[in-house]
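K.L.:
Show me the folded form of this:
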Amino acid sequence: MARKDLLKGLMEAPAAKVDGAPLPRFERGAIGAVSKSINDLRSRAIIDVSPELIDNAGLKDRLDADAEGLADLIASIRDYGQQVPVLLRQNPHQEGRYEVVYGRRRVAALKALNQPVKALLRQLNDRELIVAQGQENSARKDLSFIEKAGFAAQMVRLGFDRKVICDALSIDKTVISRMLTVTDAVPEAVILAIGSAPSAGRDRWLALAKLAPRRNQAQLVAAAVGPSSDSRFEAVLASLQDPRPANRATAQALEMENGRIIGVARRSSQKTVIELRGPEGQEFGDWLLFELESAYRNWLESKG
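P.N.:
Down below sits the predicted model:
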């Protein structure tokens, strides 16, 4: 076989499969090394793919749609182009289509712009896809604690062991345990009603998880009211906390000997507030402030 035909065969011939995993056609010697190099180049090559051919895959990571953020991304790609490729795999259920491993928002933005998606193509099974997605998520700073916790909980439901989850999210078993404490105690419907709550970190979610059994799911969902996910989190947490005892205050009009009322005094178990009103009250207030130290000294002397 001529060298030209040999290289053509290496580039175009379908790979054999062992246990479902594609292998290079030639595995040994110089030809095997060439074949491996070509496959390595293929895995690093950036290809253009129509966004209409790309389907979602893996686990859900975001709780909020973030239409504003997507609009910003669309504007950025329109002005500067796609700077970072997405990662795809071939759709195992439909020939000629692809599944996104990570980069869903970029795919959505390019679909809105009707532009091809620059992508890296990898041969990944379902397990490898989810681990790759988790590793990408662990490096992103815009995912909140509860979004990462939800991703970990989904991996648990799919049967992944703790070590794989730790490797996927680049966190230790202690953090995973705390994440799962939250997702076990707080019903999923409540988490979805709250949203990503980016300002509510691990400690506040743990506090909510500790209090969550005080209410049923319907009550917690009903409490998740507010214009933002952070405000909805605060509303749910407030609904679980014990109400502060009422601070009953009494009011007394400050009536002088001449019958004039110059203000009001409000007393409670914690404090006394004197409010002076009107020109005479203001004038008296100025004098009282000036004489306050002397009055305090006289009071101390009267106590003996």
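K.L.:
C-alpha from now on. contacts and neighbour counts both.
P.N.:
OK.
K.L.:
if I look at residue 184, how far off is residue 295?
P.N.:
Noted for residue 184: a distance of 61 Å to residue 295, by Cα to Cα, to the nearest Å.
K.L.:
ok, now residue 243?
P.N.:
Using Cα to Cα, residue 243 is found at 39 Å from residue 295.
K.L.:
Settle it for me: which of these two has more neighbours?
P.N.:
The residue with the greater number of neighbours, taking residue 243 and residue 295 and applying other Cα atoms under 10 Å, is residue 295; the counts read 13 against 8.
K.L.:
Who are the packing partners of the helix or strand encompassing the more buried one?
P.N.:
In this assignment (DSSP states H and E), residue 295 forms part of helix 278-302. The elements that helix 278-302 packs onto, with contact taken as 3 or more Cα pairs under 8 Å, 6 or more residues apart in numbering; DSSP states H and E, are strand 261-267.
K.L.:
Also this sequence, please, to line up against the first:
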Amino acid sequence: MSRKNIFAAVGQSKFAAANDREVKVADRPLADATERLNASASPVGSLGRVLNDARQKSLRAEEMERSVRDACAVIELNPQDIEPSFARDRMTGYSPEDLDDSFLASIRSNGQQVPVLVRPHPTQAGRYETAYGHRRIAAARILGRTVRAVVKSMSDDELVVAQGQENVERNGLSFIEKCRFAYVLESRSFTRETISGALSVHKTILSIMVSLIERLPSDVIDAIGPAPSTGRRAWSQLADRLDSTVVLDRVRNVIANPEKFAAAKSSDERFRLLLAVATEKVSAPRKQTWSRADGRSFASLAVSEAKIILSVDRHKHPEIAEVILRRLSALQAELENPENDPMKES
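P.N.:
The predicted structure is shown next:
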């Protein structure tokens, strides 16, 4: 899909964040990749494919920026008048607390080189809604500056396509962030065609992405974070393991342990820690049996991490089974009595 066709949905004129060639690297992470790659010898093999892909993405990102500059006027807006996109894509970057020091320092020193893209808010007069540029808007709030923006009338479909494509071209979203973005869009009844266009993924992969979010507990994803270096296979492996409630409880216990979980400094490290916890082998259940005086076994007990199983053959030992049932009923009544609360301090 060409860049022109992607943004034709927003209007016949091309658009995306615009700026001059000398935009700083901190604000445009792919800006100088083209020069470095063109200067190098032609690579071969898998490394060549990776570098060529980076070169193409850099060129497309520059085309996106030029197209907005050429097609639309850039105006100054108060960041307090700008709302985030209704479809959250990033797990971080929406608030001032999410910004890293280097990004903020670049905006402070060099100014906002690349305009953001917004639309007039569909329900609030005088306000705007962001298509992309959330981090730049957050930085402007911190620095007390206006935001350089392109204002474009867009439908919901056009906004999410622009939002998704801009991030895809800049490798701005991790795999799990893309999955969440796809899930949010589907939950808002966007068509698979629109979502596929926004993320530049095939419908088969899109189905896998949405399914992962349905399977993975949201609190576990939030605890891990975007994990930018973690891909589909690893997330699928974690989802497979977390289908077990025993494993999920074990993972949540680690998350709740600040001393152990905080030792993993990065998001990818947190993922690897929890995946290791989820895949570690569980010891086999401890088993115990009881026998009559004549040596016949009448009961067995299996104790595992998840449960305790007491087994009695009621056909062979009906009287023992009845005694156990009566004792369990009495124990339940005793535990339900507040006066007999075993956790109550004496």
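K.L.:
ok so, going back, in the second structure, what residues pair with the helix holding residue 295 of the first structure?
P.N.:
Applying TM-score structural alignment, one finds that helix 278-302 of the first structure aligns to no residue range of the second structure.
K.L.:
Contacts for that helix, please.
P.N.:
When contacts are taken as Cα atoms under 8 Å, 6 or more residues apart in numbering, the neighbours of helix 278-302 of the first structure outside the stretch itself are 262, 263, 276.
K.L.:
could those residues be laid out in JSON lines, adding distance to residue 64 of the first structure?
P.N.:
JSON lines is the format used below for those (distance: Cα to Cα, whole Å):
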{"residue": "262", "distance to residue 64 of the first structure": "56"}
{"residue": "263", "distance to residue 64 of the first structure": "52"}
{"residue": "276", "distance to residue 64 of the first structure": "51"}
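K.L.:
In the first structure, which residue is most central in space?
P.N.:
The residue at the geometric middle of the first structure, judged as the C-alpha nearest the mean C-alpha position with Cα atoms, centre = their mean, is residue 144 (2.2 Å).
K.L.:
Which stretches in the second structure count as strands?
P.N.:
Counting by DSSP state E, the second structure forms strands over residues 74-77, 82-83, 116-120, 128-132, 147-151, 286-291, 297-303, 308-311, given from the N-terminal end onward.
K.L.:
Same list, these, but as JSON lines with distance to residue 92 of the second structure please.
P.N.:
Putting the strands of the second structure into JSON lines (distance: least, Cα to Cα, whole Å) gives the following:
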{"stretch": "strand 74-77", "distance to residue 92 of the second structure": "23"}
{"stretch": "strand 82-83", "distance to residue 92 of the second structure": "15"}
{"stretch": "strand 116-120", "distance to residue 92 of the second structure": "17"}
{"stretch": "strand 128-132", "distance to residue 92 of the second structure": "13"}
{"stretch": "strand 147-151", "distance to residue 92 of the second structure": "20"}
{"stretch": "strand 286-291", "distance to residue 92 of the second structure": "45"}
{"stretch": "strand 297-303", "distance to residue 92 of the second structure": "43"}
{"stretch": "strand 308-311", "distance to residue 92 of the second structure": "42"}
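K.L.:
out of the ones you listed, nearest to residue 235 of the second structure?
P.N.:
The minimum distance between residue 235 of the second structure and the strands of the second structure falls on strand 128-132, with 26.3 Å, by Cα to Cα.
K.L.:
what's the mean deviation for the closest one versus the first structure?
P.N.:
Once superposed with the first structure, the aligned residues differ from strand 128-132 of the second structure by a mean of 1.2 Å; criterion: mean Cα distance after the TM-score superposition for the first structure.
K.L.:
what would the strands of the second structure look like in TSV with distance to residue 204 of the second structure and mean neighbour count?
P.N.:
Formatted as TSV, the entries for the strands of the second structure read as follows, by distance: least, Cα to Cα, whole Å; neighbours: other Cα atoms under 10 Å:
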stretch	distance to residue 204 of the second structure	mean neighbour count
strand 74-77	39	16
strand 82-83	33	20
strand 116-120	30	23
strand 128-132	26	24
strand 147-151	34	24
strand 286-291	44	12
strand 297-303	43	16
strand 308-311	42	13
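K.L.:
Of the ones you listed, which is nearest residue 65 of the second structure?
P.N.:
Judged by Cα to Cα, the one of those that comes nearest to residue 65 of the second structure is strand 116-120, at 10.0 Å.
K.L.:
which residues in the first structure does that closest one match up with?
P.N.:
Under TM-score structural alignment, the alignment places strand 116-120 of the second structure onto residues 86-90 of the first structure.
K.L.:
again with stretch 332-344 of the second structure
P.N.:
Using TM-score structural alignment, there is no partner range for stretch 332-344 of the second structure in the first structure.
K.L.:
can you tell me which of the contacts of helix 278-302 of the first structure lies nearest to residue 67 of the first structure?
P.N.:
So of those, ranked by how close each gets to residue 67 of the first structure (Cα to Cα), first place is residue 276, at 52.5 Å.
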